[in-house]
Structure formats: C-alpha cells, structure tokens
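Visitor: All I have is the shape, not the residue letters:
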C-alpha cells in the first residue's frame, strides 16, 4: 500500500509508552499450536487471555521508549486511519447524505483498559461503541503474519479498516440494534447475529478498499482476501485442534469472510453489505 504523502490522522491516542508488555513478573513462553489455541480462545469469546500468556504481579505501568519498529507501525496505522476518515466522509456524504464522525484509534502495548473491558494484544484489536474508540496493539500485525499466515502491509491495513467498519456500523445504529436482539436470543442465535455483524464489517472494509484503489500495489487485495480467510472461524478452530462447530462461530467461515470483503470491494456501496437480509450468507 502506497502511503507516502498520506497525512497521519490526529484521532489517535497513544498509550504505548506506559505499556512495556503490561505486566510485572516473568512471562510464560507459549508457542506453536499452544499459542494458536490460546489466541483462539480470546478470538472466539472476547475474553482477555493475557493471564494465560503471562504470570506475575498486577499490571504495572512502566514508562519506556518505543522501538523503531513500534514507531513505524504507529505511523503506518495513523496513515491508514486517515484514509478511512477520508473515504467514509465521502461515502456518508454521497451515499447517505449525512456527515461522518471518525473514531479514535487507541494504540497500546500489552494490555490497557476500555469502557468495554480489558483490551489485550492476545485478544486482538476491537472496537468499543461506548467511547467510539478502536483499540490496537500493533504487535498484532506480527501475530497476524507469523501465527495466522496473513502477511503483507495491506493485510494489516484490512485489520484497521475492519475495526473502523464497526464504528461505521455504530454510526448507522446497527451495533445498538444487534446488541438488543442478541440480549433476547439464545447463545447460538446470538452467535449467528454476531457472524452477520462481522461479515458486514468485512464487506464495509471492501467498500473502503475500493475507494483507496489508487494507493494499492499489485497483490494488495489478495493480501486482504488471504487475511480474511486465515482468520475464519472454521480455520482457527482447526488450527486450535478442534473440529469446526458452526453454532459457536462468531465471525464467519474463511469463505464467508473473504467473499463478503470481495462483495464490498466490487460494489463500493454500503447497501451491498446488508448481511442481515441475506438468507444464504
């Protein structure tokens, strides 16, 4: 993705200098399939699995300097965020005839807190509708590449775009409606609603991707499609040594995730992302 010359967004809250990994004490080394299994727990349930990866005393805020790699990741993230601000500002104006208010991106290291609960690099990026902020430990980019097999800068950009897409859903009132329905549903029904929510966010990410097509390098869309496939529920459950159980899915299969991203990219319109009216998904 060609971001040289793209301004960095100012809607960023950087908490990384007080991170340093988030906990005092020694760290338990978890690798290979063990790490995948632990990450999958957090990914499927939203539970903060940091205690499974670390041990020792309570969270300690230790001021520290940032590495060059962390600085580079932050610069990349702020520029990608800026592209989402421009794109959704235009899309809301042209397609919905209304203004768009962008979210704040919180960069953290290890663990942090949000009104929606603990944020952890182990559970991955997430959006909190209470404070209209997306939370990102940029180390997740390395996890995405090394543990999930989704490499490339546009795979990382897709992650940011997906969380911003949840903010778009919040702006449109969709998150609140779905949350109300989930509260009245059984666990399996609530999971099914969440799948539709996540697939819509994938589709909206595709809408963004079409709008920034002029910034893309050859192969960038393939990187995003691969990332969507690599973090499908069915694949993650297999990687964790489980037999895929559709009633537990919360994000959709690999085929569904990549398919809805492609649909949004091809259409370039919000109306193409109505996963709640689609009977087949």
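Guide: That came in fine, so what should we check first? Values in this document were obtained by computation on a predicted structure and should not be read as measured data.

Visitor: C-alpha from now on. contacts and neighbour counts both.
Guide: Noted.

Visitor: Mind checking what secondary structure residue 265 has?
Guide: Following DSSP: H, G, I helix; E, B strand; the rest coil, residue 265 is assigned to helix.

Visitor: Next up, identify which helix or strand the residue nearest to residue 166 when sequence neighbours are not counted is on.
Guide: Ranked by Cα to Cα, 6 or more residues apart in numbering and with sequence neighbours excluded, the top spatial neighbour of residue 166 is residue 201, at 5.9 Å. Here residue 201 is covered by helix 187-211, with elements defined by DSSP states H and E.

Visitor: in the chain, which spans are helices?
Guide: 32-45, 50-53, 68-91, 140-146, 153-171, 174-183, 187-211, 220-230, 233-239, 254-267 (DSSP state H).

Visitor: Show me what the fifth one is packed up against.
Guide: The criterion is 3 or more Cα pairs under 8 Å, 6 or more residues apart in numbering; DSSP states H and E, and the helices and strands that helix 153-171 contacts are helix 68-91, strand 126-128, strand 133-136, helix 174-183, helix 187-211, helix 220-230.

Visitor: another one to put next to it:
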C-alpha cells in the first residue's frame, strides 16, 4: 500500500504506556460488542479484564522506530477510511461521524470495559472508538500467517466497518436480538453482522484502489487475512475440530467472499447480509 508521506488522521489518541484497569464490562451494546470482537482473531473471554479492581497504572513506554512507523501507517489508513466513508455517506444523503482510534500497550480502558492486548484490535460502540495495540501487527504476520501492510489495513477497515454499522443502527439491532434468540440463533445473526463489517472493509478497499494507493498483491494480502480469521480455520488451529453452531464471524470462505463482494461493488448497497439467502 502506498502510504508513506501521505496525510494521517487527526483522530488518533495515543495511550501507550498508560495501562488500563478497573472498568467492568457493561451490559449494554458496548459491552456486548467488545465480547463479540474478542474472537475476531482468536482471543478468549478470559482476556477481557472487566471487573478487576485497581487504579490506572502508568507503565514506562519508549516507542521504537518500528512502532513509530506502524503508528504512522495506522494513522494514514484511518485517514483514508475517513475520506472514503465521508464520501459514501454523503452520496447516501447522510453525514459520517469520524471515529477515534486509540493506540495502547498491554491493556486499555474503554466505554465497553477494560481489555488486554491479546484480544486483538476491537471497536467499542459505547464511545465509538477503535482500539489497537501495535504489537498485533507482528502477531498478524507470525501467528496468523497473514503478512503485508494491507493485511493490517483490512483489520482496521473491518473495525471501521463496525463503526459504520453503529452509525446505521445495526449495532443496536444486534443488541436487541440478543434477548430474543436462542444462543445458536444469535450466533447465526452475529455471523451476518461480522460478514457485513467485512463487506464494508471491501467497500473501503474499492475506493482505496480508485485513489491509486493499492500496490500489486495488496488485495491478496487482505484476502489472506480474512481467511486466516475464519471461524473454521481458528477452531481447527486452536482445538483441532470445528463446531459450526458456535461460529460467530463466519468461515474463511465466507469472510473472503464478502470482503471481495464489497471490493467489487464499492457501495453500501449489496452489503445487507441480514437479508442474504446464502452467506
């Protein structure tokens, strides 16, 4: 991805070294979404630090050159999502509200609760912020075998996709369905929710291509990342077998397909996964 020397976002909040303790997970939509997002990249609910008592602790932090570069990259990707979604919303007669992106190290507090870095990047609709520990960039390459800067760009775009869902009312709809459906039925609904975020990530990638910032191999990097975080792939990797009823994000094939569909369409239309007969 062509990102060096380009505009970064003004909506980046740097909390690295600040620590994060003491917030319990709320029962509202914010608390729900953070629990859902934990499994995006193989995390587990034990990584959520909700309910731990104590005060916020400052941890000595010194940025390395690699972390400085990664922070700049993330800022540029966020800026691109701002430009794209501002235009897309305007075309639909709506106004896009830009989210904040919080850089943290180790653990962080959000309106959804306190979380450790092992949950991976997540979005909290309670404060409309994305949270990213930059160490995940290396983990994406080594643990998930999804190298390349556009693999990370896909992850950021997916989380921004959840912000788009929040602005369109989909996050609240998900919360409302929680008490109306059985666990298995809710899981199926949640899969559609996550695949829609993948579709929106593809919409952003389409516009990034129009902006002439994609390089050869970028699309393949994103598709590799989408495949690496499919429920079936993660379950096989972590437990050796697949339990389809427990899927919450979709299979590798589904995640790739909906991202690619968004990439081909480039519009909000066509991304209604909730009405799709087949995923």
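Guide: Looks like it arrived, so ask away. Given the structure is predicted, the values throughout are model-derived calculations rather than measurements.

Visitor: picking that back up, what's the match for the residue nearest to residue 166 of the first structure in the second structure?
Guide: Structural alignment (TM-score structural alignment) places residue 201 of the first structure against residue 197 in the second structure.

Visitor: gap between its match and residue 107 of the second structure?
Guide: Distance, residue 197 of the second structure to residue 107 of the second structure, using Cα to Cα, to the nearest Å: 24 Å.

Visitor: More neighbours: which of the two?
Guide: residue 197 (28 against 24; other Cα atoms under 10 Å).

Visitor: dump the residue contacts of the more buried one.
Guide: Going by Cα atoms under 8 Å, 6 or more residues apart in numbering, residue 197 of the second structure touches 158, 159, 160, 161, 162, 165.

Visitor: of these, which stay in contact in the first structure?
Guide: Compared against the first structure with both residues aligned by TM-score structural alignment, their matches' Cα atoms under 8 Å, those retain 158, 159, 161, 162, 165.

Visitor: Identify the spatial nearest neighbour of the last one, chain neighbours not counted.
Guide: The one in question is residue 165 of the second structure. That would be residue 171: by Cα to Cα, 6+ apart, it lies 5.9 Å from residue 165 of the second structure.

Visitor: residues near that neighbour, how many?
Guide: Neighbour count for residue 171 of the second structure, taken as other Cα under 10 Å: 20.

Visitor: Closest to residue 130 of the second structure out of the kept ones among the contacts of residue 197 of the second structure?
Guide: residue 159 (6.7 Å; Cα to Cα).

Visitor: list the contacts for that closest one?
Guide: Per Cα under 8 Å, 6+ apart, neighbours of residue 159 of the second structure: 121, 122, 123, 130, 197.

Visitor: Filter these down to the ones also in contact in the first structure.
Guide: Of the contacts of residue 159 of the second structure, the ones still in contact in the first structure (both residues aligned by TM-score structural alignment, their matches' Cα under 8 Å) are 121, 122, 123, 130, 197.

Visitor: quick one: which of those residues is most hemmed in?
Guide: Going by other Cα under 10 Å, residue 123 tops these with 30 neighbours.

Visitor: Please tell me how far the residue nearest to that residue when sequence neighbours are not counted sits from residue 19 of the second structure.
Guide: Using Cα to Cα, 6+ apart and skipping residues adjacent in sequence, the residue nearest residue 123 of the second structure is residue 130, 4.4 Å away. In this view, residue 130 of the second structure and residue 19 of the second structure are 16 Å apart by Cα to Cα.
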